[in-house]
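**Student:** quick one, what's the 3D model for this:
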Amino acid sequence: MGGTIIASDFDIQGRILSPLPTRDSVLPILPAFFTAARRKQTLSQLAASYILPFTAADRLENFDRTKSAALMARLHHSDYNLQGFFAPLSEVIDVNKVNGLRVTLAEGEIVHVRTSVNAPEMRCYVEARTEQAAMELLQQTAGLIRQWAESSYPDAGFRFED
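**Tutor:** This is a model prediction of the structure:
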């Protein structure tokens, strides 16, 4: 399962490869093969030439769907709510609301939270400069979600507006 949705043209030496508006697991690797061949490198050499972020993912299992929907609604409601929730981590400088909520923090880290469509759980994905930073960010984000879900008043300790 999985894949990448390609929504833009690829220009490969003046020839246009049109978008494929489906989730495809093969098409996204083709540019990597092409670039490696053009540079006369192996894929591992090509990958080593990029400074890529470290990623980490986890899920909060048995997470009540009504609570996850309420949290996502709160975070989508306003920038004030969004900034208030993520304030213990950092300032939010960019937001993408496609497939949950993906925020970029002031230091460049990325946090993506979303409800699962097929299980009662909240999913969390992060990107950071180091493996340790990614793991810490993942734990901190999961902690914020748990804190919100377990509080007797769901907004306790968070800067939210109605």
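**Student:** going forward, measure contacts and count neighbours with C-alpha atoms only.
**Tutor:** Fine.
**Student:** pull the number of nearby residues for the closest residue to residue 68 other than its chain neighbours.
**Tutor:** Nearest residue to residue 68, sequence neighbours excluded (CA to CA, 6 or more residues apart in numbering): residue 115, at 6.3 Å. Taking other CA atoms under 10 Å as the criterion, the count of residues near residue 115 is 24.
**Student:** any idea how far residue 133 is from residue 115?
**Tutor:** If you measure residue 115 against residue 133 using CA to CA, to the nearest Å, the figure is 23 Å.
**Student:** what of residue 114?
**Tutor:** As for residue 114, its distance to residue 133 is 21 Å (criterion: CA to CA).
**Student:** which of these two has more residues huddled nearby?
**Tutor:** The neighbour comparison of residue 114 against residue 133 (other CA under 10 Å) goes to residue 114, with 21 against 17.
**Student:** run this one through as well so I can compare:
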Amino acid sequence: MNCLLLSNNGIALNLPPSLGGSVANYNYMLKLDMIYKQAVVLPSNINNKEVVMLGEVWTTRNMSNKTSANTLHITWNNFNSSVKLHALSKYYTANAKIKVEKKFNFGNIDNLQIMLSSWQSGSANASAGWNLNDGDRLNPRAKLTLYWN
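**Tutor:** From the prediction side, this is the model:
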């Protein structure tokens, strides 16, 4: 896991069409290189801020399930808060990059820690919940950039 605060001098960002397609100005930019289930500590000035998140998420392994499905999320506050990076799916292809374009409000982040997580839907043979066996098999990764004021 790498984390780098790149600027606090003002950034003009061309938002993708999914986020309005205009130019937005931000004071801060943070690059994250995330590994599944490893906590990342954020700077305190991101607490309770609206954030633009751009980047990609992927899995290092394939998955093809008949019943249980998984989603990929950034989670915080002991899984009580999250932002979905990839929709519920029974199929994942190793190293296939999934584009992430999100705008959301972090709210209050306990301990300023976030984590790349997987939620498993469950089935007769698989439990439902966060960071279970299917997530371990998928072994997700993410390269994300956060922008905020």
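**Student:** could you get me the TM-score between them?
**Tutor:** Comparing the two superposed chains by TM-score structural alignment, normalised by the length of the second structure, the resulting TM-score equals 0.29, with 84 aligned residues with a CA RMSD of 5.6 Å.
**Student:** how close does the residue nearest to residue 68 of the first structure sit to residue 55 of the first structure?
**Tutor:** Residue 115 of the first structure is 19 Å from residue 55 of the first structure, where distance means CA to CA.
**Student:** again with residue 65 of the first structure
**Tutor:** As defined by CA to CA, residue 65 of the first structure lies at a distance of 26 Å from residue 55 of the first structure.
**Student:** look at the two and report which has more neighbours.
**Tutor:** For residue 65 of the first structure versus residue 55, the count of surrounding residues by other CA under 10 Å is larger for residue 55: 20 against 16.
**Student:** helix or strand: which one has the more buried one?
**Tutor:** In this structure, residue 55 of the first structure sits in strand 54-60 according to DSSP states H and E.
**Student:** which residues of the first structure fall in strands?
**Tutor:** Applying DSSP state E to the first structure gives strands spanning 4-6, 10-12, 15-17, 20-24, 54-60, 92-96, 101-105, 110-115, 122-128.
**Student:** same question for the second structure.
**Tutor:** With DSSP E, the ranges of strands along the second structure come out as 2-7, 11-14, 23-26, 28-35, 40-41, 50-59, 63-64, 70-76, 81-89, 91-92, 98-105, 113-120, 129-130, 140-148.
**Student:** with mean neighbour count added, can I get these in CSV?
**Tutor:** Putting the strands of the second structure into CSV (neighbours: other CA atoms under 10 Å) gives the following:
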stretch, mean neighbour count
strand 2-7, 12
strand 11-14, 14
strand 23-26, 14
strand 28-35, 19
strand 40-41, 16
strand 50-59, 20
strand 63-64, 16
strand 70-76, 23
strand 81-89, 17
strand 91-92, 16
strand 98-105, 16
strand 113-120, 24
strand 129-130, 16
strand 140-148, 21
